[in-house]
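Q: A predicted structure for the sequence below; I have some questions about it.
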Amino acid sequence: MHTAEDILKALDEITGGRVIQSLQEVHKQEHPFVIKKSSGLPGKEIMETPGLVYGDRNREVKKLAVTMTMTEGSIELAGATGVDAIIAHHPIAEAANSGGVTLKNYLDLYNITVFELHEAFHGLHPGISFLHGHEVYHTDISYGGLEGNVLFVGKALPDVTTLEDILNRLDSYMGLEEENNLLFLEKEIRKNNAVTETSVVTRGRILRGEPESPVKHIIHIFPHTGFTPDHLRQAAKEHPEADTVIASISRVYDGHELIRTAEELNLNFLVGNCHVLEILENGLPLAYALDMLLPDVEVVVFRERVTSYPARLVGTPQMMKYAERMASKYLIKKKLAELS
């Protein structure tokens, strides 16, 4: 029999001792991976507590799910499929990750134990750089003194010589042709050509350079972590051999100042995998490691698929009538009366 304590020990093994062992480490805030994050928005700050977030250490775990961000969808799927514990990559917050209600009530309902492992997992394997076609020779997980601001500098792999090679590599590894086929089928089944899906519309593309532009040394950044044009200038100064910038997990769009800075520095600029694919980049290696350490525990991966529809084309004809009725009769009744 395996327990939540065994899961915690496995995570400690995987991270080389980065998980917290007691709440004392949270209260003291001396643990290097107990990190408070805040944009200054009232009541919205969060503290990362890598390890056991909620549940009894002695609770038995037969089935374990790995996910990126725990949601009410994750909790419901866990309850319906006999999952005893969820490991979320992203930090867990009261209500935000439990359908707007308190974590305790929702998790207790289905007897689910929860762990998180965010910054404490970063930098443990070279998978993201490998998938993007380079071998890292310099890593900084708090570049410029900013916690979580990750920078990789790497040399292109032997079979990667151009920007197009990177894009082809990503399409192949991430199965984007399959995702595109799924989207095509969904459009056919729903008779709705306006449907879009995250991994398809955010696939990698070149923002500066040409498909045949040569690649040898890469500065790999993650814009959502706070990476600025000044950071890029500094990185290019520290690594004058670099010829290409890859932005992945998050991305930038045409006109962004990071692209202008790359032009100023005469660097190619390519956006790679988006955040939704991190379940494959980081989630899958974690799931495999847990499966290896805990062979008697069934390990599954919860993968989200986010689609977009025009509001008035969502659901069955009955649901469209339902939405129209609820909106007009209850939500904007006063405004409609004024207009009439």
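A: Now that the structure is in, tell me what you want to look at. Numbering: from 1, shown residues only.
Q: CA atoms for contacts and neighbours, from now on please.
A: Will do.
Q: isn't residue 99 right up against residue 71?
A: Yes - the pair residue 99 and residue 71 passes the contact test of C-alpha atoms under 8 Å, sitting 6.5 Å apart.
Q: Neighbour count: the two, which is higher?
A: residue 71 (18 against 15; other C-alpha atoms under 10 Å).
Q: distance of that one from residue 294?
A: According to C-alpha to C-alpha, to the nearest Å, residue 71 stands 25 Å off from residue 294.
Q: now do residue 49
A: In this view, residue 49 and residue 294 are 23 Å apart by C-alpha to C-alpha.
Q: Name the residue in these two with the higher neighbour count.
A: Just comparing residue 49 and residue 294: by other C-alpha under 10 Å the higher neighbour count belongs to residue 49, 26 against 16.
Q: this is the other structure I want to compare:
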Amino acid sequence: MNEVIKVKDILHALDKITGGRCVKSLDDVFSGRNKFVIMKSSNIPGKACMEMPGLICGNLEAPVKKIAVTMTLTECNIELAGATGVDAIVAHHPVVDAANSGGVTIRGYLNLYGLSVFELHEAFHGLHPGIAYIHGHKAFHADIAYGDIPGNVLYVGKVLPGVSTLGAILDRLNEFMGMQEEQKMLLSEKNLRNCHDICETNVATGGKLLVGTRENRVDTILHIFPHTGFTAQHLEMAKQEHPDADTVIASISRVGTESDLVKKAEELGLNFLIGNCHAMEILENGLPLAMALQKILPEVEVVLFRERITSTPLNKVGTTAIRDYADYIASEYLVNKEGGTGRPA
């Protein structure tokens, strides 16, 4: 007879995977002893978020037969889980009431489908060398709070055997992330919908060079993540600490050619390469996490939730019926309101 896996077993597995970084009690949340319980705030009133790695919502004794690993919890995730027999969702990114549950309070929505939800985020960062590996280098130094900023990650690495140029890094990314398949999927959608103006995140945000050519040699890499707060001043400091560095890789998030980071790289004589975007982290971090859970809890089924985000011109969205519906609602109820034209004077 197979052992019954419960929500508490998932928490134990996640705590094992993270080396004890998960919250096990309320004391962990409020005592300050768990450094991975972090407040994130842009000082927008009422929009702060507290990261709490571990169980966010659910009954520790509830049985689990199927787990889904996702990047960011959304109402689409919740609905897919409810429709496909998922009992627990492990989200990489922090979960916030309403924001991650379709604008409604999260507990009631999850309870409706008998779902438990976990989060990890910063508690998962720095546990493995995978993101560096995918980008063609082996990190010999990792800092997940560079400049004393939690979550401001810096990897410093030496290129792997066979990866000697910027072009080799770009080719490696395309192979690992299945970019040919992503391009074929997008082309199929364009043809099916008879709309060649559809854009899709993974295809639109592939790797690219901002400073340097495909033939430029690479040896020592500064791997940064611009959205975490990594600045031009940090880059200058990192170059001073690692004078052999010749290349900057920016991944998860991206910058443009006019970025201060790019200008500083040029000033310092560094190549600058854009790597995988945030949408690919489901494969970089999510897939290893899912496989680790499967190895620790072989009795349960583990699946990966992936999202494709597309951009479509309004005159090509959906069916004629739904476009006519939207036009009617917009015209009769949203634009031509009593007492106004719907346009500024």
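A: Happy to help now that I have it. For clarity, every value in this text was computed on a predicted model and none was experimentally measured.
Q: all strands for the stretch 51-200 of structure 2, in order.
A: In the stretch 51-200 of structure 2, the segments counted as strands under DSSP state E, counting those that start in this stretch are 54-57, 66-70, 88-91, 116-119, 137-143, 154-159, 199-200.
Q: And these: which comes nearest residue 235 of structure 2?
A: Nearest of the strands of the stretch 51-200 of structure 2 to residue 235 of structure 2, taken as C-alpha to C-alpha: strand 154-159 at 9.6 Å.
Q: Could you tell me where the closest one falls in structure 1?
A: Matched against structure 1 by TM-score structural alignment, strand 154-159 of structure 2 falls on residues 151-156.
Q: For that stretch, give me every contacting residue.
A: Residues from elsewhere that reach stretch 151-156 of structure 1, judged by C-alpha atoms under 8 Å, 6 or more residues apart in numbering: 129, 133-143, 215-222.
Q: Please check those and keep the buried ones.
A: The neighbour count (16 or more other C-alpha atoms under 10 Å) marks 129, 133-136, 141, 143, 215-222 as buried among those.
Q: And the residue in structure 1 that residue 86 of structure 2 lines up against, how far from residue 189 of structure 1?
A: Here residue 86 of structure 2 is matched to residue 83 in structure 1, going by TM-score structural alignment. Plainly put, residue 83 of structure 1 is 31 Å away from residue 189 of structure 1 if you go by C-alpha to C-alpha.
Q: Tell me which of the two has more neighbours.
A: Applying other C-alpha under 10 Å to residue 83 of structure 1 and residue 189 shows that residue 83 carries more neighbours, namely 24 against 9.
Q: residues in contact with that one?
A: Listed by C-alpha under 8 Å, 6+ apart, the contact partners of residue 83 of structure 1 are 62-65, 112.
Q: ok, those residues in structure 2: which stay?
A: Compared against structure 2 with both residues aligned by TM-score structural alignment, their matches' C-alpha atoms under 8 Å, the contacts of residue 83 of structure 1 retain 62-65, 112.
Q: from these, which is closest to residue 254 of structure 1?
A: Checking these against residue 254 of structure 1 by C-alpha to C-alpha gives residue 65 as the nearest, at 37.2 Å.
Q: quick one, what contacts the residue mapped onto the closest one from structure 2?
A: Using TM-score structural alignment as the criterion, residue 65 of structure 1 maps onto residue 68 of structure 2. When contacts are counted by C-alpha under 8 Å, 6+ apart, residue 68 of structure 2 is found next to 81, 86, 88-90, 290, 302-305.
Q: Now compare those residues and name the two farthest from each other.
A: 81 and 290 (15.3 Å).
Q: Assign the equivalent of residue 329 of structure 1 over in structure 2 to helix, strand or coil.
A: Using TM-score structural alignment, the partner of residue 329 of structure 1 in structure 2 is residue 332. At residue 332 of structure 2 the chain is in helix, as set by DSSP: H, G, I helix; E, B strand; the rest coil.
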